[in-house]
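S.K.: need coordinates for the below:
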Amino acid sequence: MGIRGLLTFVESKPNQFMVDYAFHSSTIIVDANNVLYKLYDTCNGSNVAFGCDYDLVYSHFDEFCSLLDSCNVKPIMVFDGGLDVDNRKEMTREIRTKKRMTTEISCNPSRQERLNVLPLFGKHIFTAACKKHNYQVVQCDYEADDEIALLSRILNRPVF
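M.R.: I've put the predicted structure just below:
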């Protein structure tokens, strides 16, 4: 869900909003969908026009998990569900689906350009990397924002 423009605003004034902090030896609650897309977006060398290099993408996900392990950080990965309780997000979902379909249709191996489309098994390999590292993985029925906030409050843990 999120707040449109918040990340851009915070990143535009790093000295005002950002403080370096050595976070370690703790549990965090993770918006897994958000991290999945961000990690895939930063994975170099994978071209979805050819069906995706899953080994490369899995290695990128595994490297992220190893980085968390090296800091003794144990995430609880919380994925959004596919259901919408009151159809508030129906319009947003429809717009995103149309945009994703347009992008996927434009995938052309002859142009060799990298498009920002999560591969078909992207979520599956991310979950596999998480399970390899013994992370708790939770799949919500609906939007995960409320569950993430609730877990954070009950467990007194930060959200990533």
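
S.K.: contacts and neighbour counts: CA atoms only from here.
M.R.: Fine.

S.K.: quick one, strands of this structure?
M.R.: Per DSSP state E, the chain carries strands over the ranges 26-31, 73-79, 136-139.

S.K.: another for comparison:
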Amino acid sequence: MGVRGLLTYVQEHASAALEWHKLHGRHVIIDGNNLAFTIFHDGTGLNAAFGGDYDKYARYIEDFFKRLQECEVTCHVVMDGGQPLNNKKLRTVRQRVKDQISSALRLNPKNQLTNKLFPPIGRQVLENRKKIMGYSVKTVDFDS
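M.R.: Alright, predicted model coming up:
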């Protein structure tokens, strides 16, 4: 899912491109894969080098959704499904795996907190935590 370059665009042009809205009492559709990645990378003190810090990561996820619950925001989380049958994204997927392996090989005790590597079951932790909290998580048939 996701739109290539959207985050950078929003960060650089937020004041001109965005309008603020109050979400109290609204329904929100969330890109689950993007959210899982963002919460992990923004989470203070999370370290995937030695097992993923899954307990801390799960707490960050829970805190995120609790804050939305306090504002009576109903979240609908959508996760990417499988790859298209035409292998359209196979090259991209391979490159991402190579990049992750390279990043993992560069980790050492001095850089492990600054060079964050998304943990192998990070997406599953998000899905599991959401289900425990009583939310439904939908998975699309294919990557969208």
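
S.K.: coming back round to it: what's the most buried one of the strands of the first structure?
M.R.: Highest mean neighbour count among the strands of the first structure (mean count of other Cα atoms under 10 Å): strand 73-79, with a mean of 22.

S.K.: where's it relative to the chain centroid, distance-wise?
M.R.: 11 Å (Cα atoms, centre = their mean, to the nearest Å).

S.K.: what do you get for stretch 44-59 of the first structure?
M.R.: 16 Å.

S.K.: looking at the strands of the first structure, which is nearest to residue 50 of the first structure?
M.R.: Residue 50 of the first structure lies closest to strand 73-79 among those, at 26.8 Å (Cα to Cα).

S.K.: how about the contacts made by the residue nearest in space to the middle of the second structure?
M.R.: For the second structure, residue 36 is the residue whose C-alpha lies nearest the centre (Cα atoms, centre = their mean; 2.2 Å). Contacts for residue 36 of the second structure (Cα atoms under 8 Å, 6 or more residues apart in numbering) come out as 61, 122, 123, 126.

S.K.: now do the same for it: its match in the first structure.
M.R.: Under the alignment defined by TM-score structural alignment, residue 36 of the second structure corresponds to residue 36 in the first structure.

S.K.: which parts of the second structure are helices?
M.R.: Taking DSSP state H, the helices of the second structure run over residues 6-17, 32-42, 54-70, 90-106, 122-132.
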